[in-house]
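> for reference, the sequence and a predicted model appear below.
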Amino acid sequence: MVLPRLEHVGIVVGDLEAAKAFFAELGLEVEGEGDGEGVMTVSGRAVDRIVGLAGVRSEMVMMRTPDGHGKLELIRYRTPSGPAGDPEAPANAPGLRHILFEVADIEGVLERLRPHGAELVGEVVRYEDSFKLCYLRGPEGIIVELAERIG
């Protein structure tokens, strides 16, 4: 069977507005209407059954890359409460560890994201003659890799 496409990646966050602002500054666009800010409330028995939890009430925002091919679903669970994550988890910890975005000006993007709490994990590195790369931590400790094509 051929997989038609990757629809989206879901990221659970505690501060939905901060995460939305961070990814908007990176260049992602809110998709859908929701409450006028793109926030949709999700709850009900079907949602409980899908996620395997009882009494789910969550808010989510779908954000897409400008080319329309990549999407992030940012989710804040109001109920039930979940365990705290580790916002300082290193890049080699098991689990989904980072997402990569190609950018045109890596230094410029870093400067725009710093007011949103972005901090470099390591440093900006020229990788061979193909890319400048870096890891940074965004909201909730999410590791975002930036790649600027060079050469």
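Noted; the coordinates are in hand.

> please make it C-alpha for all contacts and neighbour counts, starting now.
Will do.

> end-to-end on stretch 9-21?
Taking CA to CA, to the nearest Å as the measure, stretch 9-21 stretches 17 Å from start to finish.

> burial check on the nearest residue to L16 once chain neighbours are set aside, number of neighbours?
Computed as CA to CA, 6 or more residues apart in numbering, the closest residue to L16 that is not its neighbour in sequence is R76, at 6.0 Å. Residues lying near R76 (other CA atoms under 10 Å) number 20.

> this is the comparison structure:
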Amino acid sequence: MTQRWHASSVSSTLQRFIVGKPAARITAAVCIGSFWARTGYDASMTGDASGPIDGARYGHTNLIARDWRRLSDWYVRLFGCTPVPPERDYSGPDLERGTAVPKAALQGVHLRLPGHGDDGPTLEIYTFATTDGASEGGIDRPGFRHIAFAVADVHTARRRVLDEGGSAVGEVVTLTTADGRRVTWCYVTDPEGNAVELQSWAPPA
């Protein structure tokens, strides 16, 4: 059976040892590297992971509209947003699992926000086929619903969010756009219940 060491206990022991001993700091640094290599330590296996989620980059702000075409045209006319094809048209079991909305179906578009270049964030405007059963705070309720971050790995990022006091909304799923690109994504919430999407894009298979 492989013995698991907790990083915090090892670090505190070393700190007590090297206080006021410059030479010991060098020795300790070498020992730490050797120790982690022998034990197969991985920071992701502990609760000590720190720093930003790997690859995190702001992706989009989501707006659930009653009429996505009319509302997206308004943002294009007034603010100079530009449509990013293809238009979205999603439905089916994967969308239901991802949104936690029964019989979910939606259409919409991404608009590139002005002033941030061709790779800047977008405004995602969607309309669900029905919002009759939309719950308070639900992903399908009209209004600004979530912000989104692109991440290197959705499953890893989701675990990190849950470890840091967030909550899960739906499951991790993968959808395919009309031009064949695949997006793996999920919804989570921050510790105060605000919705956040985690997503990772892949080129067409």
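Done, it's in. Since this is a predicted model, take the numbers as computed values, not measurements.

> so after superposing, what's the score?
The TM-score (TM-score structural alignment, normalised by the length of the first structure) is 0.48; 83 aligned residues with a CA RMSD of 2.7 Å.

> related to what we said a few turns ago, which SSE is the residue nearest to L16 of the first structure in?
Using DSSP states H and E, R76 of the first structure sits within strand 71-79.

> now do the buried residues in that strand.
Buried residues in strand 71-79 of the first structure, counted by 16 or more other CA atoms under 10 Å: K71, L72, E73, L74, I75, R76, Y77.

> as a markdown table, those with distance to R64 of the first structure would be great.
Output for those, formatted as a markdown table (distance: CA to CA, whole Å):
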| residue | distance to R64 of the first structure |
| --- | --- |
| K71 | 4 |
| L72 | 6 |
| E73 | 9 |
| L74 | 11 |
| I75 | 14 |
| R76 | 18 |
| Y77 | 21 |
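
> picking that back up, hmm, S58 and the residue nearest to L16 of the first structure touching each other?
Yes. At 5.5 Å, R76 of the first structure counts as touching S58 under the criterion of CA atoms under 8 Å.

> which stretches in the second structure count as helices?
Using DSSP state H, the helices of the second structure run over 7-18, 22-39, 68-79, 93-99, 154-163.

> can I get these in JSON lines with distance to A195 of the second structure and mean neighbour count?
Listed next are the helices of the second structure as JSON lines, based on distance: least, CA to CA, whole Å; neighbours: other CA atoms under 10 Å:
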{"stretch": "helix 7-18", "distance to A195 of the second structure": "31", "mean neighbour count": "12"}
{"stretch": "helix 22-39", "distance to A195 of the second structure": "37", "mean neighbour count": "12"}
{"stretch": "helix 68-79", "distance to A195 of the second structure": "20", "mean neighbour count": "14"}
{"stretch": "helix 93-99", "distance to A195 of the second structure": "11", "mean neighbour count": "18"}
{"stretch": "helix 154-163", "distance to A195 of the second structure": "12", "mean neighbour count": "18"}
